[in-house]
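Enquirer: Output the structure for:
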Amino acid sequence: MESLFSAMIVLLLVTFSWFTSSEALTNNNGNITIKWDLMSWTPDGYVAAVTAYNYQKQHSITRPGWKISWKWTKKEVIWSIIGARITEQGDCSMFKDNIPHSCVHKPTVVDLLPGTPYNQQVANCCKGGVLKPGLESSFQLSVGNAGTSKRTARMPVNFVFTAPKQQYICGPSKNVRPTRFITADKRRMTTALMTWNVTCVFYKAT
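Expert: As a prediction, the model looks like this:
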């Protein structure tokens, strides 16, 4: 009887934990959605466009701005990045000629400041990490040592979104319908090769 009672308690605790996490990731006050669009293949990886959307109704990201980090699933490196910067290069000593922008297994990205040279920008970048409700912030990176097909490319895991005096909880990545883009002249539509979404919700103020 005691063992049955203990089993019921464990089941209730697991159920409560599941509902709590589910409720957090469907917060009615909105969320931060990170979209990872795989745009094209390269000889050893791919080019990705990454965008953070602030769907929150009440929380604005102020300076010194947002930070986004993740963990690679293999031995990926970042050859280059436009519209943002990786905070640490890491150990790239295994590369002799062309040196990657970052070889860190858990890279952290920060936005560039206003006034960044035009050739280092992408659309919706370079706001010093400020992200007001209803707006978005983007950057583009070239990933190496990664898969070069839909079958072998892997989305990073363990995403973390941080902001000044705010804590967020990020859920797992989800493979969703590829994003469609329209050119500046509005005369041509293009489609991402693959798209993943990560949802992060406000947890508490710090």
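Enquirer: contacts, neighbours, all on C-alpha from now
Expert: Noted.
Enquirer: Distance check, the residue nearest to the spatial centre of the chain against Pro64.
Expert: For the chain, the residue sitting closest to the mean C-alpha position, by CA atoms, centre = their mean, is Ile34 at 4.6 Å. According to CA to CA, to the nearest Å, Ile34 stands 19 Å off from Pro64.
Enquirer: want to put them side by side, so please do this one too:
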Amino acid sequence: MVHAHHATVTLENYHQYRHVDKPGWKLGWTWANNEVIWSMSGAIVTDRGDCSSYSGSQMPHSCKKDPIIIDIAPDVTQNRSDGCCRGGRLSARAVDYFNSFSSFEFEVRNVGGKENSLGQAPNNVTFMAPGPGYTCSPFMLTHPSVSLDLGGQRQVPVAKTWKSTCTYSSFLANKSPVCCVSLSTFYNPIITPCRNCTCGGCREADKNTLSCIRPGDPLGGSNDEKNIIECTDHMCPIQVHWHIKNNYMNQWRVKLTISNYNFNRNYSNWNVLIQHPDDGVALFWGIDYYNSELMHSDKDRIGSVTTEVLMEKDPSSFTLQNGWAFPRRIYFNGENCDMPLPDTFPMLPN
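Expert: Here you go, the predicted model:
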């Protein structure tokens, strides 16, 4: 008798501002016994493994002890399941809730235990999005949930539910900051730049390195695995510039510019979170089919998006003194950007 069961896996991104970008997530685990994935819809296992002990017209989808699962593209018309097929992307929850989760289904066979047993939870859960930074807890047995049938019109109880929580750490994902902030104003000609060497080791002036190329120099062969950026004093792939353009009686106008110094990486569905000195926040993201993709740089130009924002102010509390018009923190795709020191902010004229 074949011991088997059907399972649905749902990935939910609870982070409000950090999304999972292409090439997409990778989910992995280690089976507790000799389980195999007999069939799968809505995703695929990257390695079939050794299935030489099986024969017949239908073979297992994967016999790997430690399978790695990836999403399939949205335009795939076959082998789909409900809530699947987002190309590995998970949107930030505050930006696009509907696309912040993804699901896939599969059939497990060779489940150990007695008849009608659902086996043991897999071990060693891993989640890459698409690189490191996430640490996942063991699967924990929770109150059985329900699955949706008939296009979500009917609830079907399930036999068992396991959950794992994966937490993100910028320190694990990145050895140094990935973005920096520069400031300028209409009332002071001095620009406060990003701090030197913010995102990497300092380089000798006017020299290319393994990780950067001087503006105007030929790019050479492309290598998608390496993040080659334009050589700058700050050496950051992303720079956010906050410029106070005008100061009106009841509003103030700011020009926000996000620059991408990568030569071979675009940022899809980017977002920028501004934390103001009074702890209020403003969230910005691109418009579909217009500027939702922050394009890479090339030898002739820097990839960038820009917008102007008119913000209402409270005359009883607003003042340009002491940097009130400058943000306290700026986050790009959920990553904390390096801010200039307060004593370097553009000063008001005497």
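Enquirer: Just give the TM-score of the two.
Expert: Aligned and superposed, the two chains score 0.73 in TM-score terms (TM-score structural alignment, normalised by the length of structure 1); 164 aligned residues with a CA RMSD of 2.0 Å.
Enquirer: returning to that earlier point: which position in structure 2 aligns with the residue nearest to the centre of structure 1?
Expert: The criterion is TM-score structural alignment: under it, Ile34 of structure 1 has no aligned partner in structure 2.
Enquirer: so Ile34 of structure 1 makes contact with Val198?
Expert: Yes - A contact is recorded between Ile34 of structure 1 and Val198 when judged using CA atoms under 8 Å, the distance being 5.0 Å.
Enquirer: Now check structure 2 for the residue matching Thr116 of structure 1.
Expert: In structure 2, the residue paired with Thr116 of structure 1 according to TM-score structural alignment is Val76.
Enquirer: That match and Asn260 of structure 2: what is the separation?
Expert: Applying CA to CA, the value for Val76 of structure 2 to Asn260 of structure 2 is 31 Å.
Enquirer: The two - which one has more neighbours?
Expert: The residue with more neighbours, out of Val76 of structure 2 and Asn260, is Asn260; 25 against 12, by other CA atoms under 10 Å.
Enquirer: which non-adjacent residue is nearest Asp111 of structure 1?
Expert: If the residues on either side of it in the chain are set aside, Asp111 of structure 1 comes closest to Ala84, at 4.5 Å by CA to CA, 6 or more residues apart in numbering.
Enquirer: So what does the one you found match up with in structure 2?
Expert: Ala84 of structure 1 maps onto Ala43 in structure 2 when the alignment is built from TM-score structural alignment.
Enquirer: Pretty sure that match sits against Ile72.
Expert: Yes - shown here, Ala43 of structure 2 and Ile72 form a contact pair, counting by CA under 8 Å, at 5.4 Å.
Enquirer: Overlap in contacts, these two.
Expert: Common neighbours of Ala43 of structure 2 and Ile72 are listed as 84-85 (criterion: CA atoms under 8 Å, 6 or more residues apart in numbering).
Enquirer: So between those two, which is more surrounded?
Expert: A count of neighbours by other CA under 10 Å puts Ala43 above the other of Ala43 of structure 2 and Ile72, at 24 against 21.
Enquirer: Let me see the contact set for that one.
Expert: Contact criterion CA under 8 Å, 6+ apart gives 69-72, 80, 84-85, 104-105 as the residues in contact with Ala43 of structure 2.
Enquirer: For ChimeraX, write the select line for the buried members of the residues you listed.
Expert: A single ChimeraX command selects the buried members of the contacts of Ala43 of structure 2 (16 or more other CA atoms under 10 Å):
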select :69,70,71,72,80,84,85,104,105
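Enquirer: Now render the contacts of Ala43 of structure 2 as JSON lines, adding distance to Thr192 of structure 2 and secondary structure.
Expert: Supplementary listing: those in JSON lines, determined by distance: CA to CA, whole Å; DSSP: H, G, I helix; E, B strand; the rest coil:
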{"residue": "Ile69", "distance to Thr192 of structure 2": "45", "secondary structure": "strand"}
{"residue": "Ile70", "distance to Thr192 of structure 2": "43", "secondary structure": "strand"}
{"residue": "Asp71", "distance to Thr192 of structure 2": "43", "secondary structure": "strand"}
{"residue": "Ile72", "distance to Thr192 of structure 2": "45", "secondary structure": "coil"}
{"residue": "Arg80", "distance to Thr192 of structure 2": "51", "secondary structure": "coil"}
{"residue": "Cys84", "distance to Thr192 of structure 2": "46", "secondary structure": "coil"}
{"residue": "Cys85", "distance to Thr192 of structure 2": "44", "secondary structure": "coil"}
{"residue": "Phe104", "distance to Thr192 of structure 2": "48", "secondary structure": "strand"}
{"residue": "Glu105", "distance to Thr192 of structure 2": "52", "secondary structure": "strand"}
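Enquirer: Pick out the most distant pair among the contacts of Ala43 of structure 2.
Expert: In terms of CA to CA, the contacts of Ala43 of structure 2 reach their longest pairwise distance at Ile69 and Arg80, which sit 14.6 Å apart.
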